[in-house]
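Colleague: Sequence plus predicted model, see below.
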Amino acid sequence: MPKTFVLAPDSFKESITAEQACQAMQRGIQKIFADAYFIHVPMADGGEGTVDTLVSCLNGQIVDCEVTGPLPNQKIKTYFGLVEDGRTAVIEMAKANGIHLLELSQRNPLLTSTFGTGEMIKAALDLGVSKIIIGLGGSITNDAGAGMAQALGAKFLDENGHQVAVGGGQLDQIRMIDISGLDARLKQVEIMIASDVNNPLTGINGASHVFGPQKGATPEIVQRLDQNLRHFAELIAKQLNIDLKDIAGAGAAGGLGFGLMVFAGASIRSGVQLVIEQTKLAEKIAQADYVFTGEGGIDFQTKFGKTPFGVAQVAKRLNKPVIACTGYIGEGVEDLYNEGVTAIFGIVDGVCDLPTALENGERNLERRCENIARLLK
């Protein structure tokens, strides 16, 4: 009786996409199970690959656009997805305002903004969508979504009534919030945030302290950014009577989670759970003999909503074995064995530097899956 394999990996960051990972897994397994049936479900958790995953699984289409990049005068060509016969747009904020769009020397969260993400939302509204899914992973911003709101018609005024420039470093200049010009269509669409981050907006576990350093913030800048976010949130509570700074996920993407909830009425969801639902992963795993998943690294953070954890939870309910492949195995993975993961395999053979490991990711994954298949046989 031919075996059925469900292949549901995330991307291996900076190495291979989720779809390439599916193909590599299949090539390896097929060498041993030549007559096997394969179901590809490339996964994502709201970060890199979310648009491509949902467009691929739901037979959607790509919409090209040009928007403002992370820095004010930077224009970039990018894209978002349309699925469900054009009724739903899928946007990755990182495609407009992601960390990968700036060189190391350019990264400064005092200057970067989410303005381009707002322009992508506007482009989706112009196409008449009724729902927008926004993935928040991989940002280079720390402006609490102020730039996004400005692109959609909100005005932030200083003590002289002048508009405040976009960027996380300017939020403390704001004295008045004017949302009279905010795009009215936001009230007519459902906006869902897909995020793998549960951080609040401010404080020691907030956006600035936890994610600021990787975006180029020094300890002094981190303090300033956090104070700016707090000022902005207090102003919103006072003038708009909305207080969401402590909601889990408000700190996602430098506070864009907060901004989308405040100005666009968005609801926030676990990114991987949202993708699991959209791709009907449970229906596919129900048919499987074996489930393969994986991503670039698996460690103690994986159980807080990363793709392998989400896949394993579905498989556990259906009593299916889960094999996870990864570039590196970190500390604290033991917890995953109680959460549905049957076994975890590193794919890197021998000692090598990171660039070599990234370059050989596809080949290493294929070879590891072939060896796992030999064991299963």
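Modeller: Yep, that arrived. Numbering: from 1, shown residues only.
Colleague: CA atoms for contacts and neighbours, from now on please.
Modeller: OK.
Colleague: Look up how far residue 295 lies from the residue lying closest to residue 300 once chain neighbours are set aside.
Modeller: Nearest residue to residue 300 in three dimensions, chain neighbours excluded: residue 332, at 4.3 Å (CA to CA, 6 or more residues apart in numbering). Using CA to CA, to the nearest Å, residue 332 is found at 16 Å from residue 295.
Colleague: I'd like to know how many residues surround the residue nearest to residue 300.
Modeller: For residue 332, the count of nearby residues is 13 (other CA atoms under 10 Å).
Colleague: which residues touch the strand or helix carrying residue 326?
Modeller: Assigned by DSSP states H and E, residue 326 belongs to strand 322-329. Residues outside strand 322-329 that contact it (CA atoms under 8 Å, 6 or more residues apart in numbering): 12, 290-299, 308, 312, 315, 340-348, 357, 361, 365.
Colleague: Recalculate using a threshold of 7 Å.
Modeller: Contacts with strand 322-329, where a contact means CA atoms under 7 Å, 6 or more residues apart in numbering, come from 290-299, 308, 312, 315, 340-348.
Colleague: All the strands of the stretch 151-300 of the chain, in order from the start?
Modeller: In the stretch 151-300 of the chain, the strands defined using DSSP state E, counting those that start in this stretch lie at 155-157, 176-178, 190-195, 267-270, 290-298.
Colleague: Which stretches in the stretch 251-377 of the chain count as helices?
Modeller: Here the stretch 251-377 of the chain has its helices, by DSSP state H, counting those that start in this stretch, at 252-264, 271-278, 281-285, 307-317, 354-359, 361-376.
Colleague: residue nearest the centroid of this structure?
Modeller: residue 47 (1.8 Å; CA atoms, centre = their mean).
Colleague: ok, structure two:
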Amino acid sequence: MKILLATNYMKGSLSAVDATNIIKKAALTVDKEIQIEKIPIADGGDGTLDAIKLYTDYEERTSQVSDPLGRRIQAKWLIIKDNGEKTAIIEAAQACGLSLLKPEEYNPLKTTTFGVGELINQAVENNCKKIIITVGGSSTNDDGSGILQALGIKLLDKDNNSIPKGGEGLKNLVSIDISGLNPKLKDVKILVACDVKNPLCGKNGASYVYAPQKGANPEQVEFLDKNLSEFADLTTKTTGNDYRNIQGTGAAGGISFALKSFLNAELIDGFSFIADISKLEDKIKNSDFVITTEGRLDSQTLEGKAPFQVAQLAKKYNVPTIIIAGSVENDINLKNSGITKVFSMTNETVSVEESVKNASILLENTAKRVFSFLKL
């Protein structure tokens, strides 16, 4: 039996690579003859940089940038060669990720994408002619305004002063001055690898769907959505383009909206990008079973997250897909998802804190159950 482990990052606990190694170890304790192939994956969110490093030649760089709350940190990024030209790979979560904060620090009113803009500047200074930015896993809901500020665009209040960084500061915005934009960017192609397909605003937009996970209460969600909408109005007035309803512009609190609006970035599907460079589809069609992972399997997973897309690819070749999830939403509808069976690592009696702390052993034990099931 040939098993493909197309594992995904498990939020807050295990990288895709760690998950793969744990599952393989469990498999071999159950069946020493089983054939395992490992393809750690990502969809543009946390762990995308590590996944890319497995499938391409690269130079790793480290730059000092601002974290989501303005503290100086070291962020990693990559340079790869593409037809002889330098291409930078930037994982936004390295500078504005939720994983950089303690839970008590989650606050999308204050968190900023400024550090991501600093990484873009670094890539430009290193003569990169293409920049691919993966944008999932952010702690921000600032519409990418921090990025714009770092790149030299002035976001001004009624007194012609720069607005504060973060989602809350957007309420003071009355004008946008693009004259100071880094001139070297005009010769750079920018692609944004999105992990979700949400538009910028509204009930299915960045604020309503994702800001609660970043620390916003219902009143703040409404406030943030209003700020994003008004920012989009002013952006349209400034650039002549209105991209707020395009799929993916709500990714990472609006980062992709800002990059498309002001830098003419191309939005691409983060999972497809990784699937292409890892040759995932070829691996799937030559497998008997596919196993993938998810921190929490819920309705958002089925809106295009990596595990769902793995299952859809496998369905194309009639290859069954098993998902191992940290937890599973009650009454989730898996019809037409391509997901054959789900194994949960926890039950209702296990807290989130416990499951994160004990993720390795919980995953190993669950994987043993999976492979015992496959032997039947």
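Modeller: Ah, there it is. This one's a predicted model, so the numbers in the text were calculated from it and none came from an experiment.
Colleague: Need the TM-score between these chains.
Modeller: Here the TM-score for the pair of chains, by TM-score structural alignment, normalised by the length of structure 2, is 0.90; 373 aligned residues with a CA RMSD of 2.4 Å.
Colleague: what's the next secondary structure element after the longest strand that structure 2 contains?
Modeller: For structure 2, the longest strand by residue count, based on DSSP state E, is strand 72-82. With elements assigned by DSSP H and E, the helix or strand that comes after strand 72-82 of structure 2 is strand 85-91.
Colleague: Can you tell me which helices and strands that following strand packs against?
Modeller: Secondary-structure packing of strand 85-91 of structure 2 (3 or more CA pairs under 7 Å, 6 or more residues apart in numbering; DSSP states H and E): strand 72-82, strand 130-134.
Colleague: Go through the ones you listed and name the closest to residue 157 of structure 2.
Modeller: strand 72-82 (26.2 Å; CA to CA).
Colleague: okay, the angle between that closest one and strand 130-134?
Modeller: For strand 72-82 of structure 2 against strand 130-134, the angle by axes from the mean of the first three to the mean of the last three CA atoms, to 10 degrees is 130 degrees.
Colleague: chain center to strand 72-82 of structure 2: distance?
Modeller: A distance of 16 Å separates the centroid of the chain from that of strand 72-82 of structure 2, by CA atoms, centre = their mean, to the nearest Å.
Colleague: residues in contact with it?
Modeller: For strand 72-82 of structure 2, contacts defined as CA under 7 Å, 6+ apart pick out 57-67, 86-91, 94-95.
Colleague: Could you tell me which of those count as buried?
Modeller: With burial judged by 16 or more other CA atoms under 10 Å, the buried subset of the contacts of strand 72-82 of structure 2 is 58, 63-67, 86-91, 94-95.
Colleague: For those, work out which two are farthest apart.
Modeller: 67 and 86 (25.7 Å).
Colleague: The top helix by length along structure 2 vs structure 1 - mean distance after superposition?
Modeller: For structure 2, the helix that runs over the most residues, judged by DSSP state H, is helix 218-239. With mean CA distance after the TM-score superposition for structure 1, helix 218-239 of structure 2 departs from structure 1 by a mean of 2.4 Å once superposed.
Colleague: Name the residues of that helix that are buried.
Modeller: With the criterion 16+ other CA under 10 Å, helix 218-239 of structure 2 contains buried residues 220-232, 234-235.
Colleague: Which one of those is nearest to residue 174 of structure 2?
Modeller: For the buried residues of helix 218-239 of structure 2, the residue nearest residue 174 of structure 2 by CA to CA is residue 234; the value is 7.6 Å.
Colleague: What count of nearby residues applies to residue 71 of structure 1?
Modeller: A count of neighbours around residue 71 of structure 1, defined by other CA under 10 Å, yields 24.
Colleague: nearest to residue 187 of structure 1, of the helices of the stretch 251-377 of structure 1?
Modeller: Among the helices of the stretch 251-377 of structure 1, helix 252-264 comes nearest to residue 187 of structure 1, with 7.3 Å by CA to CA.
Colleague: Please work out which of the helices and strands packed on strand 85-91 of structure 2 is packed deepest.
Modeller: strand 130-134 (a mean of 26; mean count of other CA atoms under 10 Å).
Colleague: Where in structure 1 does that one fall?
Modeller: Residues 131-135 of structure 1 are matched to strand 130-134 of structure 2 when aligned by TM-score structural alignment.
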